[in-house]
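Trainee: what shape does this take:
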Amino acid sequence: MSPTITINDLIQTRLAEIAEDAWRDYRVMPVKGGDGRVLQLGTGAVWEQWYCQAEHDGYGPCNEPLLTHEQASTLLGMHNDDQPIPTPQIPPVEIELLDPSRGCFMPDALYHWSDVVREYRKAK
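Mentor: This next block holds a predicted model:
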């Protein structure tokens, strides 16, 4: 009898691979369960899903929360496909994420919280 692999097993495996690649290539880690923070700008709030452990300036790990393209757009009041942060000071992290609305993995970008806040203040 051959072992059975479910779609959930495949998704979990792919999510683990993406997390490993993000750590290896960008020093970015997924937030584990209740370790996340609620990030709020104005009246919008999102739940942190990733954080950065890279050293951008030689002063130790960054530790900033990272937001997806959709999260950043929501906080900045941009409910469309435009780039939410046209000129980020810290380069966005290119990553593949599970898109529940489409039922597949899609390319996405993770933005540093400081860049989202900077763009918000610029628009105010």
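
Trainee: alpha carbons only for contacts and neighbour counts from here, please
Mentor: Noted.

Trainee: in the top strand by length along the chain, what counts as buried?
Mentor: Using DSSP state E, we find that the single longest strand of the chain is strand 104-112. Buried residues in strand 104-112, counting neighbours by 16 or more other Cα atoms under 10 Å, are found at 108-112.

Trainee: could you also give me the structure for this second sequence? I'd like to compare it with the first:
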Amino acid sequence: MSSPTLTLNDLIATKLQEIADDAWWDHRILRAQDGNGRVLQLGTAAVREAWYCLADHGHGLCNEPLLTHRQASTLLGMYADDEPIPAPQIKPVEIELLDPAVGAFVPDALYHFSDVVAEFQKAQG
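Mentor: Here you go, the predicted structure:
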């Protein structure tokens, strides 16, 4: 009798689903399905939405796109490891994400798009 084969892709997919389930349970954020994410443009840069917020911050459901540290840095024109949003209005969501550059799951933060836009406008003067 042969036992089922578990592949690395299966393990990664399972971990990604666990992270998505925990993010919904703990923070009320959802992962945008492939192809369904909005294109977020700021200045001359654009990124695709990967997560969005369905929490109630006091004014009803948020429904705002959430950006990873790397995405926020890209939109703000920062390529260093500095914190892209030093004082966000809405607390960033701490989450573990798959980083293809590192090839592992690493801690990250998801920032609300409005905080990224506010930081961009502040930098523009």
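
Trainee: please work out the TM-score for the two chains.
Mentor: Comparison of the two superposed chains (TM-score structural alignment, normalised by the length of the first structure) gives a TM-score of 0.97, and 123 aligned residues with a Cα RMSD of 0.6 Å.

Trainee: related to what we said a few turns ago, would you turn the buried residues of strand 104-112 of the first structure into CSV with distance to Leu41 of the first structure?
Mentor: Shown next, in CSV, are these (distance: Cα to Cα, whole Å):
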residue, distance to Leu41 of the first structure
Asp108, 21
Ala109, 19
Leu110, 17
Tyr111, 15
His112, 14
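
Trainee: can you tell me what part of the second structure the single longest helix found in the first structure aligns to?
Mentor: When the first structure is parsed with DSSP state H, its longest helix is helix 7-26. Per TM-score structural alignment, the counterpart of helix 7-26 of the first structure in the second structure is residues 8-27.

Trainee: name the helices or strands packed onto the longest strand of the first structure?
Mentor: strand 65-68, helix 69-75, strand 93-99 (3 or more Cα pairs under 8 Å, 6 or more residues apart in numbering; DSSP states H and E).

Trainee: point out the most buried one among those.
Mentor: strand 65-68 (a mean of 24; mean count of other Cα atoms under 10 Å).

Trainee: mean per-residue distance, the longest helix of the first structure versus the second structure.
Mentor: Superposing on the second structure and averaging over aligned pairs (mean Cα distance after the TM-score superposition for the first structure), helix 7-26 of the first structure comes out at 0.2 Å.

Trainee: contacts for that helix, please.
Mentor: When contacts are defined by Cα atoms under 8 Å, 6 or more residues apart in numbering, helix 7-26 of the first structure is touched by residues 28-30, 54, 93, 95-98.
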